[in-house]
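>>> Build the 3D model from these lines:
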Amino acid sequence: MLLPCPMLLLLTALLWIQLPLTRAGRILVYPVDGSHWLNMNIVLKELHQRGHELTVVRSSTSWYIPEKTPHYTSLTVPVNHASHLENPEFMASFLKRNIDIRRGEGSILSFIAYQQETINLLLEAHRASAEMVRTILEDKRLVRKLKGAKYDLLLTDPGFGGGVVLGKYLGLPMVFNVRWITNGDGHFSIAPSPLSYIPTIGSQVTDKMTFKNRLKNLLHYGIGQYIDHITTRPLYQDVISKFIDPDSNIYSLIQGADLWLMRVDFVFEFPRPTMPNVVYMGGFQCKPSKPLPADLERFVQSSGEHGIVVMSLGTLLGSLGPEISEIVASAFARLPQKVVWRNLGPKPSTLGKNTLIVDWLPQNDLLGHPKTKAFITHGGTNGIYEAIYHGVPVLGIPLIFDQFDNMIRLEARGVAKVLEVTSLDVDSLTQALTDILDEKKPYREKMRKMSQLHHDTPLKPMDTAIFWLEYIIRHKGAAHLRTKSYKLSWYEYHNVDVLALLLGVVMALCLLSYMTCRALIKLLLKKAKVKQQ
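Sure, this is the predicted structure:
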């Protein structure tokens, strides 16, 4: 029996809607542990839901990446020790040392000591990353297994270079889940980045720079270059020289990626030049809030018209230490609001009845609750985007790494206040919270506007990310979007050879003109002398 034409068209349309635009791909994933894993895992769950087959490379000492889970198959690499960046206990001691050093703020010696602490930590972490990928590549049976799996692409976080090296060795199209690379902001490696208006990591300046700001920006750019050339590149070079190409380095391998899924939204980031193979997905991990657990909901509702304040320091940094925690607890006790505080340290003696301390909290769900009035954070990217998504103003207490620069960006937008942890006291913290919570001040209104801009996009950030990942699978890479600038030598990139030629031509013409004029003058003088005689 033949279906009527309209019914046939409708059935065809429904079948077409149900058909996936991309075949299920085989994706090799080489993540970075810690907080970076949390947002990578969100992408992996979405890819699994859409039918893609995932294999995740993890170390045997991993703290956060589980070996067994329904949405991927793991490949565990035996290593001797974990990177300190993956160890919450080490990071707590690292934070304490950094706070002690920063108490001497303004001293050149304290600045040098602070930079050295950070460089030593990165040195150890990059060494662990290089050794892990060396272990993989020296295992011939494992390499044959990886090559035989016929993966469609490698998805990695280039904050550390192990995944980049493996992807290049296997000859796979590479997609980065990225904001930072081995020596700073990923943009600097692929797009023009004038230091006159583009802040570099650690500079703590905005895109509106005074002469002093530009000097500071240049200094921190130089520190990044030092880390890159003296610390990072040598650690990976032995592996790259042995297994890939002695003339390559980790920086040039990073520049050769097919696609950069940048964890940035220009509602938050300062405007800057970019490239066609950079796709922006800032806030991709954000989602509508879900109902709170019953006991937590009761506590939140008990706040009445005053609402609540939420405080969390992220995955690795669960506590500020007893001394600073006492200050925080005292300030909270002065507020009419209720407070939900994730704190893994000892219970402060000054804790007020309005404050609930928890080991874990549903951060996104709390930030999306209508009674939440403010968010106190260390300035991690995940928490910042959740605050933007839900329109909650922020009080920042940055502690390490990029957290200072993140908070500078929010402060420049007028949606946050920033406090220095080393000079924190009860009065300054109470006053800052009072300002943030004051409805007559513009923090909440500006954050709501920022949230509206963030939401006003044709596609959700996650849908954008998945589309481009599947685009790479469909087309086996995206070489047509990739700039060739990274293959140029420094003198070619800056046209030094062309300028030298042009300068040589001009100098030759000037010299020829000088010699011609000199010869003409001599000839005229000689003729004049003959006439006089």
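>>> From now on I want contacts and neighbour counts done on CA atoms only, so please keep to that.
Will do.
>>> So for stretch 18-36, what gets flagged as buried?
Neighbour-count burial for stretch 18-36, counted by 16 or more other Cα atoms under 10 Å, picks out 24-36.
>>> Can you lay out these as TSV showing distance to Arg272 and secondary structure?
Formatted as TSV, the buried residues of stretch 18-36 follow (distance: Cα to Cα, whole Å; DSSP: H, G, I helix; E, B strand; the rest coil):
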residue	distance to Arg272	secondary structure
Ala24	35	coil
Gly25	33	coil
Arg26	34	strand
Ile27	31	strand
Leu28	31	strand
Val29	29	strand
Tyr30	28	strand
Pro31	27	coil
Val32	26	coil
Asp33	29	coil
Gly34	28	coil
Ser35	26	helix
His36	24	helix
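>>> Show me where the stretch 1-150 of the chain has its strands.
Listed in chain order, the strands found in the stretch 1-150 of the chain under DSSP state E, counting those that start in this stretch are 26-30, 53-59, 68-69, 72-77.
>>> which helices and strands sit right next to the second one?
Spelled out, that is strand 53-59. Where contact means 3 or more Cα pairs under 8 Å, 6 or more residues apart in numbering; DSSP states H and E, strand 53-59 is packed against strand 26-30, strand 72-77.
>>> Leu469: what secondary structure?
Three-state assignment for Leu469 (DSSP: H, G, I helix; E, B strand; the rest coil): helix.
>>> Help me confirm that it comes into contact with Val175.
Yes - between Leu469 and Val175 a contact is recorded at 7.4 Å, counting by Cα atoms under 8 Å.
>>> now the other sequence, so there's something to compare against:
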Amino acid sequence: MAPAVLTGFLPLCVCLLLTPGFADAGRLLVVPMDGSHWFTMRSVVEKLIHRGHEVVAVMPEVSWQLGKSLNFTVKTYSTSYTLEDLNHQFRIFSEVQWKTRVQSFLSLLMISSGSGFLEHFYSHCRSLFNDAKLVKYLEENSFDAVFLDPFDMCGLIVAKYFSLPSVVFTRGLLCYHLEVGSQCPSAPSYVPRLLSGFSDAMSFTERVWNHILYLEEHLFCSYLINTLLGFASEIFQKTVTEYDLFSHTSIWLLRTDFVFDYPKPVMPNVIFIGGINCHQGKSLTKMAPEPFGKAHSLWYLA
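Below is the predicted model:
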């Protein structure tokens, strides 16, 4: 016969397991992106912690926003650049953006690649995998999923390397990677390309130009992330394409609404979660109502 203490303890365990927050809690690996992208992701991470999930984030020692006031486990790794180097490269990148007028998606990609900022920023992913102690920690600890921002793409490499399900959190992607990764059809004959300026009711000439923009995008996007794909190929000891990385995604959380985009089919793992794109807004200052005040009198007189 079981001891009385054990008999009384079992119902308590069952109740705890069935309680929301205990049964559904998981262990999440977060690979964030620095800058404004972290503002929105951080609000979601904090909500997940509040619901009982355990969060471990990996981030570089050198960053703008990542290391400020965090209330979860953080694993850092050193980088080959300093904060001054990062600020300098971003200053060059932003000056080029302001001086050059973006007339098409291709011109945006050419401006971005010409500054060298993206290649400099992507280099931190190599630093992550060069940290043998951190890689060993991630291998030995089990995680349920990776929560990542795909604009950096390092999180995609981490998820695939450790064979973990990945949850992508983004407003959208510059290139065609969402369509390729989620296998959503987006025919150039019907869906205008980003920054093309065309509507969903294109003329024949506009459809031809849309196809040309589509081909340019495929050619140049591969060149834009060629450095990162080369590094990923070194990690996996085989040729890695953008499809290999983005198709590994389990769930796409898009911070937008379906009605804001052109009509097109989406897959069941593409979920629209609304416009979570900035800091939580503060309440407006309360003012005493003056329905017949001086200001209203002047307005009526005017």
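>>> Could you get me the TM-score between them?
The TM-score (TM-score structural alignment, normalised by the length of structure 2) is 0.77; 277 aligned residues with a Cα RMSD of 3.6 Å.
>>> before we move on, the earlier item: could you dump the helices and strands packed on strand 53-59 of structure 1 into a markdown table and include distance to Ser60 of structure 1?
Converted to a markdown table, those look like this (distance: least, Cα to Cα, whole Å):
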| stretch | distance to Ser60 of structure 1 |
| --- | --- |
| strand 26-30 | 14 |
| strand 72-77 | 6 |
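>>> between these, which gets nearest to Leu11 of structure 1?
Taking Cα to Cα, strand 26-30 is the member of these nearest to Leu11 of structure 1, at 30.7 Å.
>>> and the angle for that closest one with strand 53-59?
Put simply, strand 26-30 of structure 1 runs at 20 degrees to strand 53-59, going by axes from the mean of the first three to the mean of the last three Cα atoms, to 10 degrees.
>>> How about residues contacting strand 26-30 of structure 1?
Strand 26-30 of structure 1 is contacted by residues 52-58, 150-157, 162-163 when judged by Cα atoms under 8 Å, 6 or more residues apart in numbering.
>>> That one vs structure 2, mean deviation?
Taking mean Cα distance after the TM-score superposition for structure 1, the mean distance separating strand 26-30 of structure 1 from the aligned residues in structure 2 is 1.0 Å.
>>> Just give me how far that strand sits from the chain centre.
20 Å (Cα atoms, centre = their mean, to the nearest Å).
>>> Could you check the angle that strand makes with strand 72-77?
Using the same axes, to 10 degrees: strand 26-30 of structure 1 against strand 72-77 is 50 degrees.
>>> Residue range in structure 2 corresponding to strand 26-30 of structure 1, please.
The aligned range for strand 26-30 of structure 1 in structure 2 is 27-31, by TM-score structural alignment.
>>> Nearest residue to the middle of structure 2?
Centroid-nearest residue in structure 2: Asp149, 2.1 Å away (criterion: Cα atoms, centre = their mean).
>>> Surely that residue and Gly155 touch.
Yes - in this structure Asp149 of structure 2 lies within contact range of Gly155 using Cα under 8 Å: 6.9 Å.
>>> Which residues are in contact with each of those two?
Common neighbours of Asp149 of structure 2 and Gly155 are listed as 31-32 (criterion: Cα under 8 Å, 6+ apart).
>>> about what we covered before: let me know which of the strands of the stretch 1-150 of structure 1 is the nearest to Glu305 of structure 1.
Glu305 of structure 1 lies closest to strand 68-69 among the strands of the stretch 1-150 of structure 1, at 42.5 Å (Cα to Cα).
>>> average offset between the closest one and structure 2?
Taking mean Cα distance after the TM-score superposition for structure 1, the mean distance separating strand 68-69 of structure 1 from the aligned residues in structure 2 is 2.6 Å.
>>> which other residues reach that strand?
Ser74.
>>> what's the burial count for Arg87 of structure 1?
Careful, residue 87 of structure 1 is Asn and not Arg. A count of neighbours around Asn87 of structure 1, defined by other Cα atoms under 10 Å, yields 17.
>>> Now it: closest residue in space that isn't a chain neighbour?
Sequence neighbours aside, Trp63 is the residue nearest to Asn87 of structure 1 in space, at 7.0 Å (criterion: Cα to Cα, 6 or more residues apart in numbering).
>>> Report the contact partners of the one you found.
If you count contacts by Cα under 8 Å, 6+ apart, then Trp63 of structure 1 has 33-34, 86-87 around it.
>>> so which of those hold up in structure 2?
Here is what carries over to structure 2 from the contacts of Trp63 of structure 1, by both residues aligned by TM-score structural alignment, their matches' Cα atoms under 8 Å: 33-34.
>>> distance of the counterpart of Phe117 of structure 2 in structure 1 from Leu356 of structure 1?
Under the alignment (TM-score structural alignment), Phe117 of structure 2 maps onto Glu124 of structure 1. As judged by Cα to Cα, to the nearest Å, Glu124 of structure 1 and Leu356 of structure 1 stand 37 Å apart.
>>> picking up where we left off before, of all the helices and strands packed on strand 53-59 of structure 1, which one is nearest Gln532 of structure 1?
The nearest among those, by Cα to Cα, is strand 26-30 at 91.2 Å.
>>> pretty sure Asn269 of structure 2 contacts Ile251?
Yes - under the contact definition of Cα under 8 Å, Asn269 of structure 2 touches Ile251, with a separation of 5.0 Å.
>>> These two - which one has more neighbours?
The neighbour comparison of Asn269 of structure 2 against Ile251 (other Cα under 10 Å) goes to Ile251, with 18 against 13.
>>> To which residue of structure 1 is that one aligned?
Superposed on structure 1 with TM-score structural alignment, Ile251 of structure 2 falls opposite Leu259.
>>> and the gap between that match and Pro158 of structure 1?
Taken as Cα to Cα, the span from Leu259 of structure 1 to Pro158 of structure 1 is 12 Å.
>>> overlap in contacts of the two?
With Cα under 8 Å, 6+ apart as the test, Leu259 of structure 1 and Pro158 both reach Phe176.
>>> Right, I'll call it a day here.
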